[in-house]
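Chemist: Build the 3D model from these lines:
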Amino acid sequence: MRAEIAGSTEATGEERAIVCHLRRATEFGLDDLTFVLRHFLSHLNRGSVWCILKDAGLNRWPVKEKIRPVRGEGTFRDYYDLGYVHIDVKHLQKLQTADGEARKRFLYVAIDRCSRFVHLAVKAAFPFKTTHILTDRGSCFTADTFEKTCQDQGVDRRRTRAYSPQTNGMVERFDGRVATEVLPINVAHHADLEALLRGFNHAYNQRRQRVLNGLAPAAKVAERLLQQPGLRNRRHKPVKDAEIMNDVDRIMIYANDVSQPDS
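Modeler: I've put the predicted structure just below:
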């Protein structure tokens, strides 16, 4: 049976095996490899050879085959306990400020790798100490002031590889959730948007997750802090549920009224 490769070009399982074996044996680049293969597999063009190599994890040079664990069975390294935080910045739409001016703002999204605990704010304030920070190479994270702040706080600051957003995929995916679940809601002011984000943040941290074996991020954090009290951030000030949800209820009532005006 043939498997479709690169549109109309096809390759059998045996042909795929030949391409991969020749790549490993010769370590030829894509162009040289294609030139050799065309002598006895004339229907395979450069694009189809690249697709075969990509599917086998052999498309990069030098060849480095990776053995990945089965999904759900992988483990984090020892230092991936509470405190390894992925950070990103998301652009928000323009809304009115208190003085009536339309101004754009930026949302800092921070998510802990171990507990999936999230904080949405201008500054991240986790209930535990931050030990590592992973960011992309955006200008807001390459400024000298950001570097100095990390050094002053004793935080191990790390960057993703260039043009590799998947390295920071955990926070990138959460950015997508904010974009689809929060930002489409009609709000009038920045203050209401920030209150709505706080409510979404709080609800997410209380939601059970399969990846945490049925625990919510907040419960995971509480469990780890009970085991290791030294990780606790003494400056963290928890917010009462009622204060958050009362604001969210008010904003949602306004949003429903705007979205469904009286006929």
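Chemist: Please count neighbours and contacts with C-alpha atoms only from this point.
Modeler: Will do.
Chemist: Report all helices and strands that whichever strand or helix holds Glu243 contacts.
Modeler: Glu243 belongs to helix 241-259 when elements are defined using DSSP states H and E. Using 3 or more C-alpha pairs under 8 Å, 6 or more residues apart in numbering; DSSP states H and E, the elements in contact with helix 241-259 are helix 190-205.
Chemist: Remind me what the helix it packs on packs against, helices and strands.
Modeler: Identification of packing neighbours for helix 190-205 by 3+ C-alpha pairs under 8 Å, 6+ apart yields strand 118-121, helix 217-227, helix 241-259.
Chemist: Check the gap between Arg207 and Ile251 for me.
Modeler: Here the distance between Arg207 and Ile251 works out to 21 Å (C-alpha to C-alpha, to the nearest Å).
Chemist: more crowded one of these two?
Modeler: Looking at Arg207 and Ile251 with other C-alpha atoms under 10 Å, you find the greater number of neighbours at Ile251, namely 20 against 13.
Chemist: Here is a second sequence; please produce its structure as well for comparison:
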Amino acid sequence: MSHRNARLTVFGRRLLVERVRSGRPVAHVAAEMGISRATAHKWVRRWRTEGEVGLHDRSSRPRTTPHRTSAALEAQVCDLRRSRKLGPARIGPILGLPASTVHRILTRHGLGRLAWLDRPTGTPIRRYERARPGELVHVDIKKLGNIPDGGGWRVVGRTAGDRNRQATTDQRKSSTPVIGYSYIHSAVDDHSRLAYSEVLPDERQHTAIAFWQRANAFFQAHGITVQRVLTDNGACYRSKLFTQTLTAAGIAHKKIRPYRPQTNGKVERFNRTLLDEWAYLRPYTSNNERTEALADFLHTYNHHRCHTALDGQPPISRVNNAAGQYT
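Modeler: You can find the predicted model right below:
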């Protein structure tokens, strides 16, 4: 890898070779480019033996590592990591290895972070991403407690919060203590992470179907034709009517294995982002105020928020790039 003070880059080495090929002495070309004759001869020799590939930097990794930890010992390190979820500081004394060596072994085998492992089995999580927008859309529901008018106890304290809750109950002429829950229905495209969400009063099948029809229209407006929908095993998604609605639109319905939310992980991660950057971003004084803020969050998420899985680009950029690639 060329450093910032390097005399020769790949372009400079190519220029060196071209000047030598024109018939000029290597020593004269080396003096013009501010390098030694030995360096100039090295790059000319590499070009003659390897061609254009020889002008690129080589790996600094040694050909052999005689003192590298044995494969059997590395296997023991990996087994302790998977079975007991131990870190380098604890694995090292058990096997008689420095913690730094254990850390390098874990990193080499993709076990450097516990977050990369499936907790029940200890195997590395296999992450996937569809090649095109619309191949798979993740759909899920997040239940969120409603906020009484005037603010809940997190904003105004227990006493005033209970008062606001009772006042909201009286206004609605209901005998039940406020208010219950709102249900945030969300759909996230697997490839682009383009997201659509709505705050709805329940999670019944007809509500879920109506939400999906609006979400599908949203994706179509962005040039995305949905081919498959992935959901969990909630009652509304197990209903025949929901599957029939998808099938009638030419969309396949896929459900995850029970108790395996990792499979639907992209929308699960989006739900966490919803909580951090919208629902719990600031104190809200009413449920309507929080609901109205959702539209601004979605616009920011889709058009401006940098996404680490998209090389720092917002989802709309991935959608636009895919549209240009496949048109």
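Chemist: Which one, of the helices and strands packed on helix 190-205 of the first structure, ends up nearest to Ser164 of the first structure?
Modeler: Closest of those to Ser164 of the first structure is strand 118-121, at 22.0 Å (criterion: C-alpha to C-alpha).
Chemist: Can you give me the buried ones in the very next helix or strand once past that closest one?
Modeler: Sequence-wise, the next helix or strand beyond strand 118-121 of the first structure is strand 132-135, with elements assigned using DSSP H and E. Judged by neighbour count (16 or more other C-alpha atoms under 10 Å), strand 132-135 of the first structure contains these buried residues: 132-135.
Chemist: What is the nearest of those to Arg77 of the first structure?
Modeler: Sorting the buried residues of strand 132-135 of the first structure by distance to Arg77 of the first structure puts His132 at the head of the list, at 12.8 Å, by C-alpha to C-alpha.
Chemist: list the contacts for that closest one?
Modeler: Taking C-alpha atoms under 8 Å, 6 or more residues apart in numbering, we find His132 of the first structure in contact with 83-85, 155-158.
Chemist: Tell me the counterpart of it in the second structure.
Modeler: Using TM-score structural alignment as the criterion, the counterpart of His132 of the first structure in the second structure is Arg228.
Chemist: now swap in Gln153 of the first structure and tell me
Modeler: Mapped onto the second structure by TM-score structural alignment, Gln153 of the first structure lines up with Ala249.
Chemist: thinking again about what came up before, ok, of the contacts of His132 of the first structure, which come out buried?
Modeler: The neighbour count (16+ other C-alpha under 10 Å) marks 83-85, 155, 157 as buried among the contacts of His132 of the first structure.
Chemist: How many residues are close by Val226 of the second structure?
Modeler: Burial of Val226 of the second structure is recorded as 21 neighbouring residues (other C-alpha under 10 Å).
Chemist: just checking, it touches Ala187?
Modeler: No - look at Val226 of the second structure against Ala187 with C-alpha atoms under 8 Å: they stay out of range, at 11.2 Å.
Chemist: shared neighbours of the two, which are they?
Modeler: Shared between the contact lists of Val226 of the second structure and Ala187 (criterion: C-alpha under 8 Å, 6+ apart) are residues Val137.
Chemist: Leaving aside the residues adjacent along the chain, what's closest to the equivalent of Leu107 of the first structure over in the second structure?
Modeler: Residue pairing (TM-score structural alignment): Leu107 of the first structure is matched to Ile184 of the second structure. Once its chain neighbours are removed from consideration, Ile184 of the second structure has its nearest residue in Val199; the separation is 4.5 Å (C-alpha to C-alpha, 6 or more residues apart in numbering).
Chemist: The one you found belongs to a strand?
Modeler: Yes - when classified by DSSP: H, G, I helix; E, B strand; the rest coil, Val199 of the second structure is found to be part of a strand.
Chemist: separation between it and Trp212 of the second structure?
Modeler: To Trp212 of the second structure, Val199 of the second structure is 13 Å away according to C-alpha to C-alpha.
Chemist: And these two? Which one has more around it.
Modeler: The neighbour comparison of Val199 of the second structure against Trp212 (other C-alpha under 10 Å) goes to Trp212, with 22 against 19.
Chemist: Tell me who's in contact with that one.
Modeler: By C-alpha under 8 Å, 6+ apart, the residues touching Trp212 of the second structure are Ala187.
Chemist: do the one 10 residues further on as well
Modeler: The contact partners of His222 of the second structure, by C-alpha under 8 Å, 6+ apart, come to Val319.
Chemist: and Asp112 of the first structure, what is it in contact with?
Modeler: In this structure, Asp112 of the first structure makes contact with 82-86, 118, judged by C-alpha under 8 Å, 6+ apart.
Chemist: repeat for Ala255 of the first structure
Modeler: If you count contacts by C-alpha under 8 Å, 6+ apart, Ala255 of the first structure has them with 185-187.
Chemist: repeat for Thr231 of the second structure
Modeler: Listed by C-alpha under 8 Å, 6+ apart, the contact set of Thr231 of the second structure reads 138-140, 237, 253-256, 264.
Chemist: Nearest to Asn271 of the second structure among those?
Modeler: For Asn271 of the second structure, the nearest member of the contacts of Thr231 of the second structure is Asp140. The distance, counting by C-alpha to C-alpha, is 8.5 Å.
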